[in-house]
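Novice: I would like to see how this sequence folds:
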Amino acid sequence: MEIQNRFRETRKFSERLAAPLSPEDCVVQSMEDASPTRWHLAHTTWFFETFILCQQADYTCFDDAFGYLFNSYYNTIGEQFPRAQRGLLSRPGLERIWQYRRHVDQQILERLDQPDFADKFHRLIEIGIQHEQQHQELILTDIKHVLSCNPVWPIYEDLPLQCSGQPAARDPLLIEAGIHEVGHTGDGFAFDNESPRHKSYLHACRIDGRLVTCGEYAEFIDAGGYDRPEMWLSLGWATVQQQGWQAPLYWQRAEGEWKQFTLAGMQPIDEHAPVTHISFFEADAYARWRGKRLPTEFEWEVAAATMPIAEDDQFVDRLIAGGRAIHPTCSPSGLCGAVWQWTSSSYLGYPGYHPPAGAVGEYNGKFMCDQHVLRGGSVATHSQHIRHTYRNFFPAHTRWQFSGIRLAE
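Specialist: The predicted model follows:
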C-alpha cells in the first residue's frame, strides 16, 4: 500500500537526518524555540501512538511517562513538560527513543495490513507523515543552532556545497489587477489552514523572479542598514537594538571578510547565493531600503501557481541524494525551494475557516496571532512536503529557520 511505503520512508528519513549526530548532540537545547533532536524523534513517534495506536483497545502504551514528556502543545490531550526545559532531560536516553520508534513503527505497519484499520486511520496517518516532515526540518534548523553555539564550529555533515555561480537574470512575474482564487483546490493532502479556497482581489504588481542574494544584502549592511532607524518598523528597530543585530544570523566578519556558519561548517559568504536566516524585520527593512516591499501571501501564491516546482530545485531529500550539503546556493527556477520567503501577510484564518474538532484542531488554528506567513519551502524541506498553497508561519523576530527574501513592487 502507498500509505505504508510513505510511512516507512518518512520514518527512515528522520533516522537519516539524525545519523551524523552523536548521542550527546541529540540532547542539547540551545534556546527555548529549539528542541533537542532526541525530543523531535520521540515527539513524532508520540503523535502516531497517541492519535492512532492508543485508540485501539488491544494496544498497551509503550511508556506512560512519554505522554507528559513528549506532548508538545495539545492541551486537550494533557499537560506537557515545559518546552524551555526539554534540554534538561538526560533520560530517557537516545537508545530508549530508538526502541520507542521501532515499537510504534512495527505496530502501525502490522495494523495497516488490516483493511478496516487502514481505511479508518488513513487521514490521521497522512497527517502524522506530514507532521514528521515538519519536524525533520526542525531537526536540521535546531541542530544547526546547537552547533553554532560551539566555538570550534563543528560540522553536521562534511559534504560539498552545490555550486551556485552568477544568478541568471529572470523577468519579474506580473500579476494583473483583478479577482484571483487562492487556497487549496481539494486535490491531494493539505493542512486545514490552506482552506477554504476563496476569491481575493489583487492590485497589479510585479514579483521578482529570483531571491535576494548574500551580495545584495551585504550592500544593505555596508550602507548602514542596521544603524538607520528610518528603515525599520518600530518593533523591528527595538529588536535590533536589544539583540545587537548587525548581520543575518550565523554571519561572522573575520579579517574584513564575511563568513557564515552552515551545516557544512564555517564557509565564506557566496555573494551569488540566496541570503538566509533573515527575520521578517530584516526582510522588511531591506525591502524598504531597496524602494520595494514584500509580497502578500496571495500575490506570492498567484505568481507561484504559474510555475511548476522543478526537479532540480533545492530541497533536503534532493540535496542528500546528490551528496550535497544542506545549504541554499541558488534561486529556484520557480518560487519554491532554497529558502522560505517572508510575506507581508499576518497569519490568519481564511474566510469561512474553522479548526477541525478535537485535539487535531489544535494543530494550526490556535497559532493565528502575532505571526507572519512564509511561503515556498527551503533546503531543509522535503520535496514531497511542499506545495504552492502551503502556509508556514513564525513570529517576526525569528531567524533560525532557512528564511530569505523575495521582493515585490
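Novice: make it CA atoms for all contacts and neighbour counts henceforth
Specialist: Will do.
Novice: from Phe66, how far off is the closest residue in space to Tyr73 that isn't next to it in sequence?
Specialist: If the residues on either side of it in the chain are set aside, Tyr73 comes closest to Gln80, at 6.9 Å by C-alpha to C-alpha, 6 or more residues apart in numbering. Counting by C-alpha to C-alpha, to the nearest Å, the gap from Gln80 to Phe66 is 10 Å.
Novice: re the thing from before, in terms of helices and strands, where is the residue nearest to Tyr73?
Specialist: Following DSSP states H and E, there is no helix or strand that holds Gln80.
Novice: what's around it, how many residues?
Specialist: 16 (other C-alpha atoms under 10 Å).
Novice: ditto for Ile3
Specialist: For Ile3, using other C-alpha under 10 Å, the count is 16.
Novice: same check, this time on the one 5 residues further on
Specialist: Residue crowding around Arg8 was assessed by other C-alpha under 10 Å; the count is 16.
Novice: chain center to stretch 53-60: distance?
Specialist: For stretch 53-60, the distance from its own C-alpha centre to the chain's C-alpha centre is 32 Å (C-alpha atoms, centre = their mean, to the nearest Å).
Novice: quick one: contacts of that stretch?
Specialist: 61, 107-108 (C-alpha atoms under 8 Å, 6 or more residues apart in numbering).
Novice: now the residues you listed in TSV, with distance to Cys214?
Specialist: What follows is the contacts of stretch 53-60, written out as TSV (distance: C-alpha to C-alpha, whole Å):
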residue	distance to Cys214
Cys61	49
Gln107	47
Ile108	45
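Novice: wait, which of these is closest to Glu409?
Specialist: Ile108 (49.5 Å; C-alpha to C-alpha).
Novice: this one next, for a side-by-side:
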Amino acid sequence: MSRFPSEPRSDKAGLESHPQQGDALTSRFLQTREWTEKLCEPLSAEDCAVQSMVDASPAKWHLAHTTWFFETFLLRPYLPKYQVFHRRFSYLFNSYYNAVGDRHPRPQRGMLTRPPLEDVFAYRAHIDRHMAELLDTNESIETARLIEIGIHHEQQHQELLLTDVKHLLSCNPLLPAYREEDPRPICGDGTDQATESQFFTYEGGVREIGHRGDVFCYDNERPRHEVLLSSFRLAARPVGNAEYAAFIDDGGYRRPELWLSLGWDIAQRDRWERPMYWADHEGREAFTLYGARPLDAEAPVSHLSFYEADAFARWSGKRLPTEAEWEIAAADLTPETVETANLAETNLLEPIATNDDAVDRPAQMLGDVWEWTASPYVGYPGYRPPAGALGEYNGKFMSNQMVLRGGSAVTPQSHVRKTYRNFFPPEARWQFGGFRLAEDA
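Specialist: You can find the predicted model right below:
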C-alpha cells in the first residue's frame, strides 16, 4: 500500500537551506510528509499506540501532532472555508502550545487507543490535500515561512519517533528489531582496546557565533553575536565505546568525586551502571534499532546523559566543550561535509566508527551522535522570542536544559546546521546523546 520513496530525500545544500516557494516548497513538504509515514511501515498498529515512558510519545501521536501543526498554524488561519477534520483533535494532539488551548496530558498519550491508526492516516491525508490547495492559492512570504517551520518541525519528530520507538522496543523482553537487516560496518568488538583521540588547537580571541543571513534557522540560533574565547583544544572525534568501557572498568559509576552532585543522586536513584542500551558493563552487546547486536568498540558511545559525559571528562582530565567552542571548530564545515555524514539519509540508523584516518580537522561533527556541551540552554544576547503561539517553540524551555550540537544518525540532512542548538534536560538518556572532549590550550 506504500506511496513512499525508497529512501529519505533532502535539500543537498544541507547546511544552508533557503525557504522556498512554489513547486520546490510543495515537493519538500510532500517528501517530508511521506517520509514520516515511511518510518512507520516496519511498525504494527500496536507498536504505534504504546507510550513506554513519560518522555516518549507513541508513533501514532507523532503522526497526528505533526499534522495538527499544519492544520493549526496554516490551514485554519490561511485557507478560506477550511473545515477541521475532527473538533477534538486540537485537544488530543496539541503538545505544549498554551496560547492555542488546552491539551491532553503528556503522560497519558499512550492511553489514546482511539482514534485508531487508520483514522490518523486519514487525518494526514485530509491535511495534505488541503495543504496542496493552500500551496496552489497562497504564495505569501508568511505562509512560506510557516510551511518551512512546519517541515523542520516534522523532521524533528521523525527523529523523535525513531528514538521513542527504540526505547519502546528495548522494553520488550523479546528485544524485537525495528529493522531486521543491519547494514552497518563494524570496526571492532567490545574486547578491543580504546585508542586515544587526536586534538586540534584553536586560538582564542573575539569570535562570532550564531546564524547569519536570511536562510532558515530557528529563533534560538539568533542573533549572531561576539564571544570571547580562550585558546582551546578539541578532540578529533567523539568518545568511543571502548574508551567509555575503560571508564566503567575504573569504577566510573562508583566514584562520587567524578560526578556533579545532582547527577550522582540521579545515577544512584536510577541505578545507572553503563550507557542506556548496553547489555553488560563490558560493552560487548547493546540494544539497537536492529535488535540486540555486538557493540562496535570504535563507534561513538551514545545514549548518555550530560552527567555521564561530564563525569567521563573529569575522569579523563579533560572537559566538555562549550557550545561556542564547538561552533568555532565547526566553522569550516561545508555542504559536502553534510552529504558524507552519517545522518538519516545513510539509512544506518545508529552511530558508526569514522573511516577517516587522515583528518585535518575534527571528524563526525555532524551526524552519528548529538554532542553534549558544557553550555546551559539560554537565549543569546539580545534574543527575543517571536510573538504569538510559535514564540513558545523554543524560548519557553530556556531553563534547566543543556545544549547539544551536531545531529545524530537519525537526523535528516536538510534539518542539520552548524548553528543548530538542540537541548535536553541533563539527565536525558534516550536520545542519541554522545560527546567529545576539550581542554584548555
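Novice: and the TM-score between them?
Specialist: After superposition, the two chains reach a TM-score of 0.95 (TM-score structural alignment, normalised by the length of structure 1), with 402 aligned residues with a C-alpha RMSD of 1.6 Å.
Novice: ok, the aligned partner of the residue nearest to Tyr73 of structure 1 in structure 2 to Asn172 of structure 2 distance?
Specialist: Using TM-score structural alignment, the partner of Gln80 of structure 1 in structure 2 is Arg103. The gap separating Arg103 of structure 2 from Asn172 of structure 2 is 29 Å, by C-alpha to C-alpha.
Novice: neighbours of the alignment partner in structure 2 of Leu21 of structure 1, how many?
Specialist: Under the alignment (TM-score structural alignment), Leu21 of structure 1 pairs with Leu43 in structure 2. Residues contacting Leu43 of structure 2 under the criterion other C-alpha under 10 Å number 15.
Novice: surely Leu43 of structure 2 is in contact with Arg179?
Specialist: No - taking contacts as C-alpha atoms under 8 Å, Leu43 of structure 2 lies outside contact range of Arg179: 9.4 Å.
Novice: which residue ranges of the stretch 201-350 of structure 2 form helices?
Specialist: 241-249, 261-269, 306-315, 323-329, 335-340 (DSSP state H, counting those that start in this stretch).
Novice: could I get these as a markdown table with mean neighbour count and distance to Ile141 of structure 2?
Specialist: Shown next, in a markdown table, are those (neighbours: other C-alpha atoms under 10 Å; distance: least, C-alpha to C-alpha, whole Å):
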| stretch | mean neighbour count | distance to Ile141 of structure 2 |
| --- | --- | --- |
| helix 241-249 | 21 | 47 |
| helix 261-269 | 15 | 46 |
| helix 306-315 | 24 | 39 |
| helix 323-329 | 21 | 30 |
| helix 335-340 | 16 | 26 |
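Novice: nearest to Ser414 of structure 2, out of these?
Specialist: The nearest among the helices of the stretch 201-350 of structure 2, by C-alpha to C-alpha, is helix 335-340 at 8.8 Å.
Novice: after the closest one, next one along is what?
Specialist: Using DSSP H and E, the first helix or strand after helix 335-340 of structure 2 is strand 370-376.
Novice: for that next one, give me the average deviation versus structure 1.
Specialist: Strand 370-376 of structure 2 differs from its equivalent in structure 1 by a mean of 0.1 Å after superposition (mean C-alpha distance after the TM-score superposition for structure 1).
Novice: now that strand and helix 306-315, what's the angle there?
Specialist: 80 degrees (axes from the mean of the first three to the mean of the last three C-alpha atoms, to 10 degrees).
Novice: so where is strand 370-376 of structure 2 in structure 1?
Specialist: Counting by TM-score structural alignment, strand 370-376 of structure 2 falls onto residues 340-346 of structure 1.
Novice: tell me how far the matching stretch is from the chain's mean position?
Specialist: Remark: stretch 340-346 of structure 1 is offset 13 Å from the chain centroid, using C-alpha atoms, centre = their mean.
Novice: what does stretch 63-70 of structure 1 give?
Specialist: Distance of stretch 63-70 of structure 1 from the chain centroid (C-alpha atoms, centre = their mean) equals 26 Å.
Novice: same question, stretch 308-328 of structure 2
Specialist: The chain centroid and the centroid of stretch 308-328 of structure 2 are separated by 19 Å under C-alpha atoms, centre = their mean.
Novice: equivalent range in structure 1 for it?
Specialist: Stretch 308-328 of structure 2 covers residues 282-302 of structure 1 once aligned (TM-score structural alignment).
Novice: check contacts around the alignment partner in structure 2 of Glu95 of structure 1.
Specialist: Mapped onto structure 2 by TM-score structural alignment, Glu95 of structure 1 lines up with Glu118. Counting by C-alpha under 8 Å, 6+ apart, Glu118 of structure 2 touches no other residue.
Novice: show me what Ile266 of structure 2 lines up with in structure 1.
Specialist: Under TM-score structural alignment, Ile266 of structure 2 pairs with Thr239 in structure 1.
Novice: its match contacts His397, doesn't it?
Specialist: Yes - using C-alpha under 8 Å, Thr239 of structure 1 makes contact with His397 at a distance of 7.5 Å.
Novice: surely Arg102 of structure 1 forms part of a strand?
Specialist: No - applying DSSP: H, G, I helix; E, B strand; the rest coil, one finds Arg102 of structure 1 to be helix, outside a strand.
Novice: any idea how far Thr50 of structure 1 is from it?
Specialist: Arg102 of structure 1 sits 15 Å away from Thr50 of structure 1, going by C-alpha to C-alpha.
Novice: ditto for Val28 of structure 1
Specialist: For Val28 of structure 1, the distance to Thr50 of structure 1 - C-alpha to C-alpha - is 25 Å.
Novice: in terms of packing, which of these two has more residues around it?
Specialist: Neighbour count, other C-alpha under 10 Å: between Val28 of structure 1 and Thr50, Val28 has more, with 23 against 14.
Novice: distance of that one from Gly361 of structure 1?
Specialist: 30 Å.
Novice: picking that back up, which residues touch the match of Leu21 of structure 1?
Specialist: Contacts of Leu43 of structure 2 by C-alpha under 8 Å, 6+ apart are Tyr178.
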